[in-house]
Structures are given as structure tokens and as C-alpha cells.
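Visitor: Task: produce atomic coordinates for the following.
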Amino acid sequence: MSDDSAAPTVGDVSDWWSTGISRVEPDLIELRGRPIQDLIGSVSFVGVIWLLLRGQLPTPGQERLLEAALVSSVDHGPHAPSIAVARIAATCGIGLNNAIATGVNTLGDVHGGAGEQCLHMLGEVASRAEAGEPIEKAASSVVEQWRTHSRYLPGYGHRFHTVDPRREPLLGRVQEAVGDGVVAGVYLRAAKAVEEMLANGRTRPIPINVDGCTAVVYGELGFAPPLARGLFVLSRSVGILAHAWEETGQGRRNKGPMPPSIQPTYLADT
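Guide: Next up is the predicted model:
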């Protein structure tokens, strides 16, 4: 069989892996055009996350907001599926890297995806408000739309917390950033409009939770919704690592989801 196409060149291979994120050559490492030796010791880890994702260093105000959001999501105890399965995996002899991967791989639409979903929702409210629709009406219309395909509203309510203890410090920092001119505040206004709408006629309100609060932060900082989940994964990986490491020191082998003395209910009729 004849092939009239030209043989690939070295340039073709180089272009196949073209990237604007990093440049690595003998004796040279650059991240977004900045030598790594200039970043080490002068730029924080959060600043480097921003640099790699956005192409430039954040302002101090942007960095503080991003750091607050990342800190808020690091851990939520071993009842969180991502933490629980990482601890189980850590007792199976697979190593920390695999235990962390096991935990991270549970972060899907249901566990770990609410921030991304909430950012989509708040973005719809914000867009309608910026187009001139009263924000209360925009919030009501968007929530009604979301509820046609899900009984859960992403970013609101919590199965443990009446008021999520991370709400005030996160939204408070966003409000400060609005006052300082760091962010515009449109996502904050959208989130509060949804929260107020949900509270109407209820004796027990449905406050915004950490997923909603971080969605506000990421939206105000200009991150695309899929990155809300990606940033949550980075944050939660810290807690997953800590729990997996702790579990390796407790001496258990093949840890199951329940102590051996407790047996699961057997459903004889199924």
C-alpha cells in the first residue's frame, strides 16, 4: 500500500505536544515564561496554581480569595466518601499514591461536583441580572429551571450543618474583596438572592454551603465552572493524603467499611 503523505518531522512531533504552560530544556525550567528559580521562595503554592491556570500571577487580593476557598474544602471527615475510600485503600497495601487516586476518583457529579454545578447556576442568575432583569426574579426563574431536573439545588443546604461554618468567613472575604475593588460582586449578589428566595415562607432556611461559597469565589475570580471541580479536587487531595497517611499508621489491614463485629443487613427476599 502506498502512502503519499510526508513522513512526520521533528517539528511535527514538537507541535503535537505544544504548550504555553511550561518549558523544560536542559538547565532550564520555566512556568508560563517565568524561571522556576525566580518562583521558588517568592511565590506561594496558591500563586503558582493561579499562574499555571491563568497565565499570570494573581494580585494579592485574588490570591487571598483563592487561598480561602482552597483551605475551606480540604477535609470533611471520614464520613465523606472520598476520605473513607482512601482510608480503606490505604490498608490494602497499594501505597499512598494509589490511596489518593482512589479517593480523588470518587469526586464526581454527586460527591464533589456541586461547586461546578452551582457556579453554572449562579452564572445564569448573574447573566440575567446583568442583562437588566431584577436579580430576585432572575434567581427565582433559574432555581425553578434547575428544580425541573433535580430535587437537589447545588450549593445550598447541608446534611450536617444548619449553617455551614465556612459560610461567613468565605462570603465575608468576598464582600471585603468587593469593597476593595478586587472583584465585582455579581456572583455574591446572585448567591444571596438565591438564598433569600429559598428562605421565603420557611421556618428553617436553606443556607448556602461550602460548595456554593466556593462557587461564588471561583465565579468572582473568573474561573470557568469545570475548574471549580478541578480546584476542589486539589483542595480535597490534601485531606485525602492526611487521612490515608494516618490510616497507614494505625496498623489495620484490609479495613472494611464497618467493624468486623457489625454485619450488613441481609435482604432475604431480593
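Visitor: CA only for contacts and neighbour counts going forward, please
Guide: OK.
Visitor: Provide a list of residues in contact with I83.
Guide: With CA atoms under 8 Å, 6 or more residues apart in numbering as the criterion, the residues that contact I83 are 75, 77, 103, 239-240, 243-244.
Visitor: Same list as before, the residues you listed that is, but in TSV and with secondary structure and distance to P8 included.
Guide: Formatted as TSV, the contacts of I83 follow (DSSP: H, G, I helix; E, B strand; the rest coil; distance: CA to CA, whole Å):
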residue	secondary structure	distance to P8
D75	coil	48
G77	coil	52
G103	helix	41
G239	helix	45
I240	helix	43
H243	helix	48
A244	helix	46
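Visitor: Out of those residues, the closest to T91 would be?
Guide: Comparing the contacts of I83 against T91 with CA to CA places A244 closest, at 8.6 Å.
Visitor: ok, so what distance separates the closest one from R252?
Guide: 12 Å (CA to CA, to the nearest Å).
Visitor: ok, the two, which is more surrounded?
Guide: Set side by side, A244 and R252 show unequal neighbour counts under other CA atoms under 10 Å, the larger going to A244 at 27 against 13.
Visitor: The residue nearest to the more buried one when sequence neighbours are not counted: neighbour count?
Guide: Leaving aside its sequence neighbours, A244 sits nearest to R87 (CA to CA, 6 or more residues apart in numbering; 4.9 Å). The number of residues packed near R87 is 29, by other CA under 10 Å.
Visitor: Second input sequence below; structure requested for side-by-side comparison:
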Amino acid sequence: MTISEDEAAQWWATAVSHIEPGSIELRDRPIQQLIGEVGFVDIIWLLLRGDLPSSRQSALLEAALVAGVDHGPQAPSIAAARMAATCGVGLNNAIATGVNMLGDAHGGAGQQCVEMLTDVRTLHEAGHTWDAAAREVMDDWQRRSRYLPGFGHRFHPRDPRRDPLLALVDQAVTDGIVAGDHLRAAQAVESALARRRGGARPVPMNIDGATAVIYAELGFPPPLARGLFVLSRSVGILAHAWEETGQGRRNKGPLPRSVLPARLPPQQQA
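Guide: Below is the predicted model of the structure:
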């Protein structure tokens, strides 16, 4: 069967970009009109959404992206990238190794939190109070998992990124930049969770929860909350992989060579 030129062109039809000899357009905007005029965060918005954000929308998105760039070698994605960088692969491969670690358990909580907050908002719109909606959705999520996405942190008693991010959202709500429903949903979950735990250690919102609020308030669907986190964390992955290439190690493993893994007791062996 012969494929026509038009069929081949339609196979790759896209609204994201249009490329011809001597011409590059992003969402129908010539690249020469964007270079030097539009920031990188605005380009992310443009390619994903088809238009340019307002300055306040851009600033809010940038704050979320800045907050998620790095969390040190304690993060599996960073550790994996640093190890990969010592194994004779290129910098791009080291970055890909780190990015590929960002799955449901490490990197997916933002997406899951947007889904959860959207469920809370939907129940509220159906007539539930914010508190009742939060408790019902929490019960549903905790029947499936012991972890509530976007809340609590294994390392920080209170995530230092939470307060500045939520303060920016709160101001954006006051100024009419975003509606605030996802912020109220997150605050309702946080309050309901604190009451449920009583005097136990509180489980405040973490970076995934705070950025989920921002992504949802800005209108990004849940899967893009993960995609945007991947873009953000890629910056830290790149920096760590690059630093590791200059330290002269070869085949770096997860433990110093002087430390050997413990022997697994027989009763724990498969």
C-alpha cells in the first residue's frame, strides 16, 4: 500500500509546534517573537495549554517548580542519577535514570493529591461541607493505602516548602487570580487529619500537597501535576549527576565499599 504525502503529514499532525525550512512556530507563535521576550516557565505553559499565562499565573507556577527542584541524595531519583553518572554512561543517561525512578511511590503523590482534592471539591459542590467532604474522601483513600498523598513527610516534621507556597496561593485567591477551591479542599483535609490523629504527631501538608494545590488551582489536570514535578526535579537530578561526574568515582554503589549488607535472617528469606 502506498502512503500519500498528505497521509504521512496527518499522521504527525500537531498543534504544539509547526516547523518548516526557515520557520519555527510554537503554538502558532514564531520562535523569534518568543526568544528574549518570554520566560521558560511561560513557554512550559504555552506548550501545554496553548496560550500564555498572566504574570501572576506564571509566578505561581514558577514557585511550584522552584520548590520541587531537589531534595538531596535521600531521594531515590537523585541517588540513582549519581550512581549512574559513575558507570560510564552519558549525562543524559544519568538524568534519564533519575527521572525513571519517579513513579507512583516517589514522584506520583502530586498527581494523586490533585485527584483527591478534586474529589473533595466535587463532594462540596454536591452539597457536603468542606469538612464532611474531606472526611469522606480521606476514608476512601485510606481504605486503599496507608498513605494520604500530599500529607506528612518521612524526613521533615513540617515541610519547609509548605508555608511559603500556600501563602502565595492564599494571596492569589485574595487577588482573584485563582478560585481557591482546591486550597480549601487541602486545608479541610489537613484539619480533618489533625483532628483524627488527636494528640499524635501532626501530619501537615508536604511539598506534593502544596504544589498539587497550585497545579490544580491553575487548571492543570492530575497527570500534568506529575509531569510538571518531573520537569522540576530534573533540574536537581542534572545538578547532582554533573557534580558526581567531577568527583572521580567509578561504579558508585548505594553503600561505601567498607560497608557490607547484613545477612537476611532465615525466617525473612523468601
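Visitor: M83 of structure 2 should be in a strand, yeah?
Guide: No: secondary structure assignment (DSSP: H, G, I helix; E, B strand; the rest coil) places M83 of structure 2 in helix, not in a strand.
Visitor: What is the burial count for the counterpart of it in structure 1?
Guide: Residue correspondence, TM-score structural alignment: M83 of structure 2 in this structure matches I88 in structure 1. For I88 of structure 1, the count of nearby residues is 21 (other CA under 10 Å).
Visitor: And for G157 of structure 1?
Guide: For G157 of structure 1, using other CA under 10 Å, the count is 22.
Visitor: now do the one 4 residues further on
Guide: H161 of structure 1 is surrounded by 10 other residues when neighbours are defined as other CA under 10 Å.
Visitor: Is it located within a strand, as I assumed?
Guide: No: H161 of structure 1 is assigned coil when assessed by three-state DSSP, not a strand.
Visitor: Can you find the partner of it in structure 2?
Guide: Under the pairing rule here (TM-score structural alignment), the equivalent of H161 of structure 1 within structure 2 is H156.
Visitor: same check, this time on E196 of structure 1
Guide: Residue mapping for E196 of structure 1 onto structure 2 gives S191, with TM-score structural alignment as the criterion.
Visitor: And G230 of structure 1, by the same measure?
Guide: The alignment partner of G230 of structure 1 in structure 2, by TM-score structural alignment, is G227.
Visitor: What segments of structure 2 are helices?
Guide: Taking DSSP state H as the criterion, structure 2 carries its helices at 5-11, 31-34, 40-49, 55-67, 76-85, 91-99, 109-125, 130-144, 162-174, 181-197, 207-217, 222-245.
Visitor: most tightly surrounded among these?
Guide: Comparing these on average neighbours per residue, with mean count of other CA atoms under 10 Å, the densest one is helix 207-217 at a mean of 28.
Visitor: so what does that one touch, helix or strand wise?
Guide: On a contact count with 3 or more CA pairs under 8 Å, 6 or more residues apart in numbering; DSSP states H and E, helix 207-217 of structure 2 meets helix 55-67, helix 109-125, helix 162-174, helix 181-197, helix 222-245.
Visitor: now the ones you listed in CSV, with distance to L260 of structure 2?
Guide: Putting these into CSV (distance: least, CA to CA, whole Å) gives the following:
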stretch, distance to L260 of structure 2
helix 55-67, 35
helix 109-125, 33
helix 162-174, 38
helix 181-197, 39
helix 222-245, 22
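Visitor: Name the nearest of the contacts of I83 of structure 1 relative to H149 of structure 1.
Guide: Of all the contacts of I83 of structure 1, the one sitting nearest H149 of structure 1 is G103; the distance, using CA to CA, is 27.8 Å.
Visitor: wait, isn't the closest one in contact with I240?
Guide: Yes: because the distance of 6.6 Å satisfies CA atoms under 8 Å, G103 of structure 1 is recorded as touching I240.
Visitor: For the spatially most central residue of structure 2, which residues are in contact?
Guide: In structure 2, the C-alpha nearest the mean C-alpha coordinate belongs to F229, at 2.4 Å (CA atoms, centre = their mean). Contact analysis of F229 of structure 2 by CA under 8 Å, 6+ apart lists 65, 68, 107, 110.
Visitor: Excluding chain neighbours, give the residue nearest to the first one in space.
Guide: Distances taken as CA to CA, 6+ apart put S232 closest to L65 of structure 2, at 5.0 Å, once the chain neighbours are dropped.
Visitor: measure whichever residue in structure 2 pairs up with G212 of structure 1 to W141 of structure 2 for me?
Guide: Across the two structures, G212 of structure 1 finds its equivalent in G209 of structure 2, going by TM-score structural alignment. When CA to CA is the yardstick, G209 of structure 2 and W141 of structure 2 sit 15 Å from each other.
Visitor: which other residues reach stretch 156-176 of structure 1?
Guide: Counting contacts by CA under 8 Å, 6+ apart, the residues outside stretch 156-176 of structure 1 that touch it are 65, 68-69, 72, 183, 185, 188, 195, 206-214, 216-217.
Visitor: measure it end to end?
Guide: 22 Å.
Visitor: any idea how far it is from the chain center?
Guide: A distance of 15 Å separates the C-alpha centroid of stretch 156-176 of structure 1 from that of its chain, computed with CA atoms, centre = their mean, to the nearest Å.
Visitor: how near is N254 of structure 1 to N97 of structure 1?
Guide: 17 Å.
Visitor: Tell me which residues touch the residue mapped onto A138 of structure 1 from structure 2, please.
Guide: Matched across to structure 2, A138 of structure 1 falls on A133, judged by TM-score structural alignment. For A133 of structure 2, the set of contacting residues under the criterion of CA under 8 Å, 6+ apart consists of 120-121, 123-124.
Visitor: Just name the closest of the residues you listed to R29 of structure 2, please.
Guide: Looking at the contacts of A133 of structure 2 and their distance to R29 of structure 2, the nearest is R121, at 35.6 Å (CA to CA).
Visitor: picking up where we left off before, against I135 of structure 1, how distant is the match of M83 of structure 2?
Guide: Counting by CA to CA, the gap from I88 of structure 1 to I135 of structure 1 is 46 Å.
Visitor: next one: L39 of structure 1
Guide: Distance of L39 of structure 1 to I135 of structure 1, computed by CA to CA: 42 Å.
Visitor: How about P207 of structure 1?
Guide: Distance of P207 of structure 1 to I135 of structure 1, computed by CA to CA: 18 Å.
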